[in-house]
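Enquirer: Please find the sequence and the predicted model below.
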Amino acid sequence: MAAEREGNFLLGLPSKLSPDMAREKLLELFERYRKFVSSNPDITSQLESSFRVVSYFIAGRFQNSSELAELVYSASNLIVLLNDGILRKAAKLKTAVSLSQRRIMTLLTVLEYVEVFAEIGAARLWGELGRWIVIAAIQLAKVALRGLLLFKYQAGIVRTPPITPLDRDADLPDAFLKSCKDKKSSEALEMEDLDQVFVKKAEEQGRLPQVTFMGTRSGRKVRSLTATPPLSMRDWKLPGMRSDSPSGRTKTVSSLEHQNLPPTPLGGLRLAGEALHVFRPLVYLSSLAVCGRSSWKPWLLSFLTDVSSLALMGDTKDLNLLEKAELKRRSLVLLFYILRSPFYDKYAQAKIILFLRLLASTVPGVGLIIEPLIGYLPNWQRTYFYNWGT
């Protein structure tokens, strides 16, 4: 009991935390997080990018790194999805779909973000049989959700993932970014005052007020250590270079206009083509269960299904930009059949590895990237959702 009281005291929590109190604490923490994200979209984007880079660095670097890399990568995508939702609500961005359809699209996006980690985790916990059970369950759920979007909500050609990350530069209104800038105006003024303080302090000590320092080799100008403000008020900008623009970046053309375009109605051959794309995973898994992984029949059947789906779409001139981009992505994904068994095992594997090793030995510095890639390639090729989840 004493240990329990001591541990709770260190955590700053009461000795007995009721469910209601725990819920209130979580809501309070989430509210603080929501306010931070909605007030700092630029800092949030930087943190998200840094988090994602960690997953690329981990992959193939040490034993059993694939699970950790996929966990970090899946978590980073989910964090981006959560932050986008917070920013959409804070900026009052409107969507052209109903709430129920939006929920289905969100659930489908979450499945596509976590499917690789779920497959690898199932293989680690329950072996090969558990892995294929999880694969089948996820694909059944995705087919059901895409079928609802296609037939019930008439969503047309659905992208992968259905909810793409928010373009923070283009999609957030200037008024919203200006409000975020206004909240920080007092801090910016304090920073300017601090710069003057550092200069005055240096003058009083009889030193040259060197606020910036230029590297002898790189030629890059950075803030000197004598002019470093407190940690809570630091930024990446040099003294006197702070911008009054809302975001500090040049605005690009907004993509929300394209995202809110109504889907092109599908009928006849196009509806059949989209249905083929939706049900293709079940066709492949069924034929794989009957014929086995070494058979060419599942590979050929899936390839013919994808090609037929694209052919049935016909001329794409009347489709909107996002639908054209999705069909272009599906066409490029056909190249993945080179990396899919049994074609990869019998024809492509030796040639790809030979090319990568030749590249690593001839181009200086590339080996630091190619060697881990070669080591990770077998694990990547064996993972179903890397190759077949597209």
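Expert: Noted; the coordinates are in hand.
Enquirer: Please make it C-alpha for all contacts and neighbour counts, starting now.
Expert: Will do.
Enquirer: how about the residue most central in space within the chain, what does it touch?
Expert: To find the centre residue of the chain, average its C-alpha atoms and take the closest one (CA atoms, centre = their mean): that gives N77, at 3.5 Å. By CA atoms under 8 Å, 6 or more residues apart in numbering, the contact list for N77 reads Y113.
Enquirer: you'd agree T252 is up against A170?
Expert: Yes. Applying CA atoms under 8 Å, one finds T252 in contact with A170, separated by 5.0 Å.
Enquirer: out of the two, which sits in the busier spot?
Expert: A170 (15 against 11; other CA atoms under 10 Å).
Enquirer: Could you check how far that one is from H258?
Expert: Between A170 and H258 the distance, using CA to CA, to the nearest Å, works out to 12 Å.
Enquirer: How about S179?
Expert: According to CA to CA, S179 stands 25 Å off from H258.
Enquirer: same check, this time on E70
Expert: Separation of E70 from H258 (CA to CA): 31 Å.
Enquirer: These two: which is more packed in?
Expert: E70 (23 against 12).
Enquirer: quick one, strands of this structure?
Expert: For the chain, the strands defined by DSSP state E cover 212-214, 221-223.
Enquirer: name the helices or strands packed onto the first one?
Expert: Contact partners of strand 212-214 among helices and strands, from 3 or more CA pairs under 8 Å, 6 or more residues apart in numbering; DSSP states H and E: strand 221-223.
Enquirer: Put this next to the first one:
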Amino acid sequence: MHSKRLTYFGLLGRFADAEFASEALFAALNLIGLYHDSILVRAAESLEPSKKPIPSAHNKYTRYWINLSKTYQRASFALTFLQYTDVLMEMGVQKKWGKQAKWRLITTIEFIKVICRIILFYMTQERTVVNPTIPRREIDPSIFNQEENSTTGNQTWIGQNTRCERDNLSSVINNNTTFNNNIINDYLMSKVLYSEDIRKPSELVHRLHGIGKFAELLYIIRPLIYVFALQKYGNRSWKPWVLSIFIELLAKVFFDHFYKKKVPGGYRWISTLEKEEHKRRIRLFLFYILRGPFYEKFTRPKINNFCQSVSNKPILSLFGGILRDYQPLWENIYFYSASS
């Protein structure tokens, strides 16, 4: 999510409150995107079965719970809304009411996020909370144009024994495309089913119990503990930084133990969706280099030296300028590196 903000780097430093304007643009585009996605999903439901896009494991799983539980739906959209707007709200409150009000807001937002994730955890019958908690955009709007422009001829046939509707081979070959083996291979590969494609949506993520359940709850409350520690010891103290990374590492160790001992086949046999989520959590450790005393003592001097060394070099100086523009945000805006 944070990387998308680079889209608006051109606004930074161009006028007063450029950072606030760029963040407002980021939040607005993402919220509009949520509404647009809901329109695409409803439109795709009217397509012929053979034309409907095959959902990914993530979308299959999250849409299942959204359709099953209104509580899950509300909690997931509330969490997504906060993730899209937390930086914007922090900027606005800090500008209007100062740092004390900002930290009250941060604590409130992190508390609500924890509540939302705990609700999602129990609504999914104690399964790992995947991120994002809502379906991703996977529907290409061009499929609707293809539907409108398709020929009026018979594009499907019905099996005599199974009575299942299938595409004619001619329906997958564009009239302007030379017939070749690649077309057939691409079409057949798109129809291949893997083990996860035939699993029930709820089976795409294992239920947690014992140490696995404790690990997930520990991971969920970690950001709130970090905020309380920051307010008690300050941003320059190593205690909040060490406490936060210790909790995340402890949760990871507990997860590894759970999958090794409690899941048949161990970590190698968990679903792709679970692997993606745990890889994402590992990548989020990189944000620790932008936090607290580690940033002050190690990361910031390195960034300053790099920017200084490339200041007179073409192209590289542009990249250095972008880093310079973003430094105040990393240093002063909590949610830029919060990974929550």
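Expert: In hand now; what should we look at? None of the values given here were measured: they were computed from a predicted structure.
Enquirer: about what we covered before: now which residue in structure 2 aligns to the residue nearest to the centre of structure 1?
Expert: Applying TM-score structural alignment, one finds that N77 of structure 1 aligns to N30 in structure 2.
Enquirer: One more: L148 of structure 1?
Expert: By TM-score structural alignment, L148 of structure 1 lines up with I119.
Enquirer: just V333 of structure 1 next, same as before
Expert: Aligned counterpart of V333 of structure 1 in structure 2: L284 (TM-score structural alignment).
Enquirer: Now for its match, how many residues are close by?
Expert: Using other CA under 10 Å: L284 of structure 2 sits among 14 other residues.
Enquirer: So it versus N67 of structure 2, what's the distance?
Expert: According to CA to CA, L284 of structure 2 stands 29 Å off from N67 of structure 2.
Enquirer: looking at it, Y284 of structure 1 is touching P298, isn't it?
Expert: Yes. Counting by CA under 8 Å, Y284 of structure 1 does reach P298; the two are 5.5 Å apart.
Enquirer: closest to I86 of structure 1 out of the strands of structure 1?
Expert: strand 221-223 (33.8 Å; CA to CA).
Enquirer: residues in structure 2 matched by the closest one, start to end?
Expert: Using TM-score structural alignment, strand 221-223 of structure 1 corresponds to no residues of structure 2.
Enquirer: what's the spacing between that strand and its chain's center?
Expert: Here strand 221-223 of structure 1 shows a centroid-to-chain-centroid distance of 32 Å under the convention CA atoms, centre = their mean, to the nearest Å.
Enquirer: likewise stretch 94-104 of structure 2?
Expert: 27 Å.
Enquirer: so where is that stretch in structure 1?
Expert: Counterpart in structure 1 of stretch 94-104 of structure 2, with TM-score structural alignment as the criterion, is residues 123-133.
Enquirer: how close does the matching stretch sit to structure 2?
Expert: Its matched residues in structure 2 lie on average 1.2 Å from stretch 123-133 of structure 1 after superposition (mean CA distance after the TM-score superposition for structure 1).
Enquirer: any idea where the helices of the stretch 1-150 of structure 2 begin and end?
Expert: Shown for the stretch 1-150 of structure 2, the helices assigned by DSSP state H, counting those that start in this stretch span residues 18-44, 57-68, 70-97, 99-123, 142-149.
Enquirer: Equivalent analysis for the stretch 201-350 of structure 1, please.
Expert: Assignment of helices within the stretch 201-350 of structure 1 using DSSP H, counting those that start in this stretch yields the ranges 256-259, 269-291, 297-312, 321-333, 343, 349-362.
Enquirer: Make TSV from those helices and add distance to D84 of structure 1 to it.
Expert: As requested, the helices of the stretch 201-350 of structure 1 are arranged in TSV below (distance: least, CA to CA, whole Å):
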stretch	distance to D84 of structure 1
helix 256-259	13
helix 269-291	26
helix 297-312	31
helix 321-333	19
helix 343	40
helix 349-362	37
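Enquirer: Give me the neighbour count for T95 of structure 1.
Expert: Look at T95 of structure 1: counted by other CA under 10 Å, it has 13 neighbours.
Enquirer: Please list all residues in contact with it.
Expert: Residues touching T95 of structure 1, when contacts are defined by CA under 8 Å, 6+ apart, comprise N260.
Enquirer: try 6 Å this time
Expert: Residues in contact with T95 of structure 1, defined by CA atoms under 6 Å, 6 or more residues apart in numbering, are absent; none qualify.
Enquirer: ok, average deviation of stretch 109-123 of structure 2 from structure 1?
Expert: Relative to the matching residues in structure 1, stretch 109-123 of structure 2 has an average distance of 1.0 Å after the fit, by mean CA distance after the TM-score superposition for structure 1.
Enquirer: and that stretch, which residues are buried?
Expert: 109-121, 123 (16 or more other CA atoms under 10 Å).
Enquirer: One more: stretch 373-390 of structure 1?
Expert: By neighbour count, with 16+ other CA under 10 Å as the criterion, the buried positions of stretch 373-390 of structure 1 are 373-374, 376, 380-381, 383-385, 387-388.
Enquirer: could the buried residues of stretch 109-123 of structure 2 be laid out in TSV, adding distance to L79 of structure 2?
Expert: Written out in TSV, the entries for the buried residues of stretch 109-123 of structure 2 read as follows (distance: CA to CA, whole Å):
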residue	distance to L79 of structure 2
I109	10
E110	10
F111	11
I112	8
K113	6
V114	9
I115	9
C116	6
R117	8
I118	11
I119	11
L120	10
F121	13
M123	14
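Enquirer: farthest-separated two in the residues you listed?
Expert: I109 and M123 (20.8 Å).
Enquirer: For I79 of structure 1, the count of nearby residues, please.
Expert: Summarising burial for I79 of structure 1: neighbours were counted as other CA under 10 Å, giving 15.
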